[in-house]
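Peer 1: Below is the sequence, then the predicted model.
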Amino acid sequence: MTQLRFDDRVAVITGAGRGLGRAYAELLAARGARVVVNDSGGTMRGDAVEADVAAEVVREIRGFGGTAVASTDSVATPAGGESIIDTALNTYGRIDILIHNAGNVRPGSLTEMSFEDFEAVLDVHLRGAFHLVRAAFPRMCAAGYGRVVLTSSIGGLYGNQKVANYAVAKSAMIGLSNVIALEGAAVGVKSNVIVPAALTRMAEGIDTSDYPPMQPELVAPAVGWLAHESCSVTGEMLVAIAGRVARAYIAETPGVYQPSWTIEQIAGHLDAIRDTDGRNWILPVVPSAHIDHITKSFALATEGQ
């Protein structure tokens, strides 16, 4: 099989100083990409700088003959997002790939979480994604090419206790990626979501002694494919955990049509409304899931008249 390479491509990877982001940066650089290694070197809470980890990764990439430059700007502000993308443009003259992996964690139950901690997590994960996309997307559109990979989480898909801020931010990645995929479809820009799980510093304090191998390098190939020019999907989600790669997707049951409803009728038809019997609607985001959803729903109403 021919090796998929990234020669002449320029990739911006946030949170690339450690863990998953570092694995992504090293893999793409080893395959020929010129990489902007962005990482502020912050703590998991994002409230202090620990080390210049971006420079360390750059040294390693250059050590094996790759090409990389460090960026320590924060994704949490519009100016920071613009500066990160400008690093790619000013250093390499282009931006082909954007992988938003930067994140922070500030846990707390719904009865305890402060407004500050809620906003601080959204600033990095969600607003950070928008700051980067807002700066990179017009350049990709003008060039007629782009690959965007945003990071969600099983916490974003299914939720988890004591991480409402993280769950909200990670679920929002799905909607943002879908819009990028829709608006970029006509100009060669594809956007997808990675739902990764790996043993990184986020696992500190958790007993992982019975876990199977879950190193970041097991996730990196899935991200690499989503970032590659041969990627054939857009507006989709790939899960990567402990060597398993799968597609996650949103589906609807066919449901039940009636010209009018009462509360009691909803209760009486609940089993049929919720029935997942294999006839589910799976509507591809691109080209027209939004319209397909409305059209199919209206068709049921028309047929029932």
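Peer 2: Received, thanks. Fair warning: this is a prediction, and the values are worked out from it, not measured in the lab.
Peer 1: CA only for contacts and neighbour counts going forward, please
Peer 2: OK.
Peer 1: if I look at residue 239, how far off is residue 245?
Peer 2: Using CA to CA, to the nearest Å, residue 239 is found at 5 Å from residue 245.
Peer 1: From the contact counts, what lies against the helix or strand residue 35 falls within?
Peer 2: Per DSSP states H and E: residue 35 is located in strand 34-38. Strand 34-38 is packed against strand 10-14, helix 19-30, helix 53-63, strand 67-71, helix 78-92, with contacts defined by 3 or more CA pairs under 8 Å, 6 or more residues apart in numbering; DSSP states H and E.
Peer 1: quick one, longest helix in this protein?
Peer 2: Across the chain, the longest stretch assigned as helix under DSSP state H is helix 115-143.
Peer 1: which strands and helices sit next to that helix?
Peer 2: By 3+ CA pairs under 8 Å, 6+ apart, helix 115-143 packs against helix 78-92, strand 146-151, helix 164-184.
Peer 1: buried set for it?
Peer 2: Neighbour-count burial for helix 115-143 flags 117-118, 120-133, 135-137, 139-141 (criterion: 16 or more other CA atoms under 10 Å).
Peer 1: do the same with stretch 57-69
Peer 2: Neighbour-count burial for stretch 57-69 flags 57, 58, 59, 61, 66, 67, 68, 69 (criterion: 16+ other CA under 10 Å).
Peer 1: isn't the first one right next to residue 22, touching?
Peer 2: Yes: A contact is recorded between residue 57 and residue 22 when judged using CA atoms under 8 Å, the distance being 7.0 Å.
Peer 1: anything in contact with each of the two?
Peer 2: Common neighbours of residue 57 and residue 22 (criterion: CA atoms under 8 Å, 6 or more residues apart in numbering): residue 16.
Peer 1: Can you get me the start-to-end distance on stretch 97-113?
Peer 2: Per CA to CA, stretch 97-113 runs 35 Å from first to last residue.
Peer 1: got the buried residues for that stretch?
Peer 2: Within stretch 97-113, the residues that count as buried by 16+ other CA under 10 Å are 97-108, 113.
Peer 1: Dump those to TSV, plus distance to residue 296 and secondary structure.
Peer 2: Below are those laid out as TSV (distance: CA to CA, whole Å; DSSP: H, G, I helix; E, B strand; the rest coil):
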residue	distance to residue 296	secondary structure
97	35	strand
98	34	strand
99	34	strand
100	34	strand
101	36	coil
102	38	coil
103	38	coil
104	40	coil
105	40	coil
106	41	coil
107	41	coil
108	41	strand
113	41	coil
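Peer 1: Included below, for side-by-side comparison, is a second structure:
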Amino acid sequence: MTISFEGQVAIVTGAGNGLGRAHALELAKRGAKVVINDLGGARDGSGASSEAAQEVVRLIEEAGGEAFAHGANVAKFDEVQDMVQQTMEKWGRVDILINNAGILRDKSFAKMDLADFQLVMDVHLMGSVNCTKAVWDIMREQNYGRIVMTTSSSGMYGNFGQSNYGAAKMAVLGFMNTLVLEGAKNDIRVNALSPTAGTRMTEDLIPPEIYELMTAESVTAGALTLCHKDAPNRFILCAGAGGYASTRLFETDGIFLPEAQQSADEVKANWDAICDLSNQADLKNGGEQTEKFLTKAMTYIQSQK
């Protein structure tokens, strides 16, 4: 069955180049009306230009699709609100939001200026928050929405020189996990894409022969599976160079220590049991962890009677 976005409206941030551009072009090719958001800055976030975004609009319109460009800085909520307002005035709904805009300010933490840490957090995390907030009530009222966060292996696993980027990319997963719970009753599904691609952000970090395999289009194939009508929910899809995988957060079953044994020495002594993977579980919300520990405690109390 062909995935179609006919009659749907999508906003793609950072859509002037790289992954965002590929996402926008493919959404339009499959029938979506697309807002091409791009501040048009350099990789480090400096400067601004509408040229790249206008070029994407031109390509979509030449192919018979509908699109318009908006230069909102995603870190500024008033600019994002203006973009969403223009979208509603033009097309009357927002079905899809792909939070893709990003910048890099890489340095080891010892050498990093805190202003560079803050800026990366503002664009990646608060940019995703601002755009999601601006469309959230619209999606709730229409009882439909598909939102894609862009995470990274740098956030999930770490990457030298990217403490700011890694922190932001892990933060969007925490954001996603709660939105999934709050949006479920209105059919708002929120997923995350962890891309590996040859873009402006990575071109000087990857050997040329490998860079050629890491097409934006291979990542876009994954992105579109996260925002169509039958998309999953709370899914982290990793995509790059034709490879696709899922990342999941699991918690071991763990142990219970009675009050008299609750010391650092006992925790250390039981380390192997704490780390035993045999009964690990994929928890659906924070309360399930509390429930698990309380169940262990109650089981112990009952056994003592």
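Peer 2: That came in fine, so what should we check first? Just so you know, these numbers come straight off a predicted model, no measurement behind them.
Peer 1: What does the TM-score come to for these two?
Peer 2: Once superposed, chain against chain, the TM-score is 0.94 (TM-score structural alignment, normalised by the length of structure 1); 298 aligned residues with a CA RMSD of 1.3 Å.
Peer 1: Would you mind measuring from residue 115 of structure 1 to residue 105 of structure 1?
Peer 2: For residue 115 of structure 1, the distance to residue 105 of structure 1 equals 14 Å [CA to CA].
Peer 1: Between residue 239 and residue 245 of structure 1, which has more neighbouring residues?
Peer 2: Shown here are residue 239 of structure 1 and residue 245; by other CA atoms under 10 Å, residue 239 has more neighbours (21 against 16).
Peer 1: ok, back up a step: check the offset of the strand holding residue 35 of structure 1 from the chain's centre.
Peer 2: 17 Å (CA atoms, centre = their mean, to the nearest Å).
Peer 1: how close does it sit to structure 2?
Peer 2: Taken over the aligned residues, the distance from strand 34-38 of structure 1 to structure 2 averages 0.3 Å (mean CA distance after the TM-score superposition for structure 1).
Peer 1: In terms of helices and strands, where is residue 3 of structure 2?
Peer 2: Here residue 3 of structure 2 sits in a region with no helix or strand, counting by DSSP H and E.
Peer 1: Now do the same for it: its match in structure 1.
Peer 2: Under the alignment (TM-score structural alignment), residue 3 of structure 2 pairs with residue 4 of structure 1.
Peer 1: Now do the same contact list for its match.
Peer 2: Neighbouring residues of residue 4 of structure 1 by CA under 8 Å, 6+ apart: 31, 228.
Peer 1: and with 10 Å instead?
Peer 2: 28, 31, 32, 224, 225, 228, 229, 230 (CA atoms under 10 Å, 6 or more residues apart in numbering).
Peer 1: Using JSON lines, please lay out those residues together with neighbour count, secondary structure and distance to residue 156 of structure 1.
Peer 2: Formatted as JSON lines, those follow (neighbours: other CA atoms under 10 Å; DSSP: H, G, I helix; E, B strand; the rest coil; distance: CA to CA, whole Å):
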{"residue": "28", "neighbour count": "29", "secondary structure": "helix", "distance to residue 156 of structure 1": "26"}
{"residue": "31", "neighbour count": "17", "secondary structure": "coil", "distance to residue 156 of structure 1": "30"}
{"residue": "32", "neighbour count": "18", "secondary structure": "coil", "distance to residue 156 of structure 1": "32"}
{"residue": "224", "neighbour count": "21", "secondary structure": "helix", "distance to residue 156 of structure 1": "22"}
{"residue": "225", "neighbour count": "14", "secondary structure": "helix", "distance to residue 156 of structure 1": "22"}
{"residue": "228", "neighbour count": "21", "secondary structure": "coil", "distance to residue 156 of structure 1": "25"}
{"residue": "229", "neighbour count": "20", "secondary structure": "coil", "distance to residue 156 of structure 1": "27"}
{"residue": "230", "neighbour count": "10", "secondary structure": "coil", "distance to residue 156 of structure 1": "27"}
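Peer 1: Can you tell me the SS state at residue 239 of structure 1?
Peer 2: With DSSP: H, G, I helix; E, B strand; the rest coil as the basis, residue 239 of structure 1 sits in strand.
Peer 1: I'd like the distance between the closest residue to it other than its chain neighbours and residue 248 of structure 1.
Peer 2: Using CA to CA, 6 or more residues apart in numbering and skipping residues adjacent in sequence, the residue nearest residue 239 of structure 1 is residue 195, 4.5 Å away. The spacing between residue 195 of structure 1 and residue 248 of structure 1, counted by CA to CA, is 9 Å.
Peer 1: Neighbour count for those two, which is higher?
Peer 2: Taking other CA under 10 Å, residue 195 of structure 1 and residue 248 do not tie; residue 195 has more neighbours (25 against 14).
Peer 1: mean offset of the strand or helix carrying the more buried one relative to structure 2 (after superposition)
Peer 2: Element membership for residue 195 of structure 1 (DSSP H and E) is strand 189-197. Compared with structure 2 after fitting, strand 189-197 of structure 1 deviates on average by 0.7 Å (mean CA distance after the TM-score superposition for structure 1).
Peer 1: ok now do residue 251 of structure 2, which residues does it touch?
Peer 2: Residue 251 of structure 2 sits next to 274, 275, 276, 277, 279, 280, 281, 282, 283, 289 when contact means CA under 10 Å, 6+ apart.
Peer 1: Need the three-state assignment for the fourth one.
Peer 2: Okay, so that is residue 277 of structure 2. Following three-state DSSP, residue 277 of structure 2 is assigned to coil.
Peer 1: Tally up the residues packed near it, please.
Peer 2: Applying other CA under 10 Å, we find 14 residues neighbouring residue 277 of structure 2.
Peer 1: tell me the strands in the stretch 201-305 of structure 2, going along the chain?
Peer 2: In the stretch 201-305 of structure 2, the strands defined using DSSP state E, counting those that start in this stretch lie at 236-240, 243-247.
Peer 1: Who are the packing partners of the first one?
Peer 2: With contacts defined as 3 or more CA pairs under 10 Å, 6 or more residues apart in numbering; DSSP states H and E, the packing partners of strand 236-240 of structure 2 are strand 145-150, strand 188-195, helix 216-225, strand 243-247.
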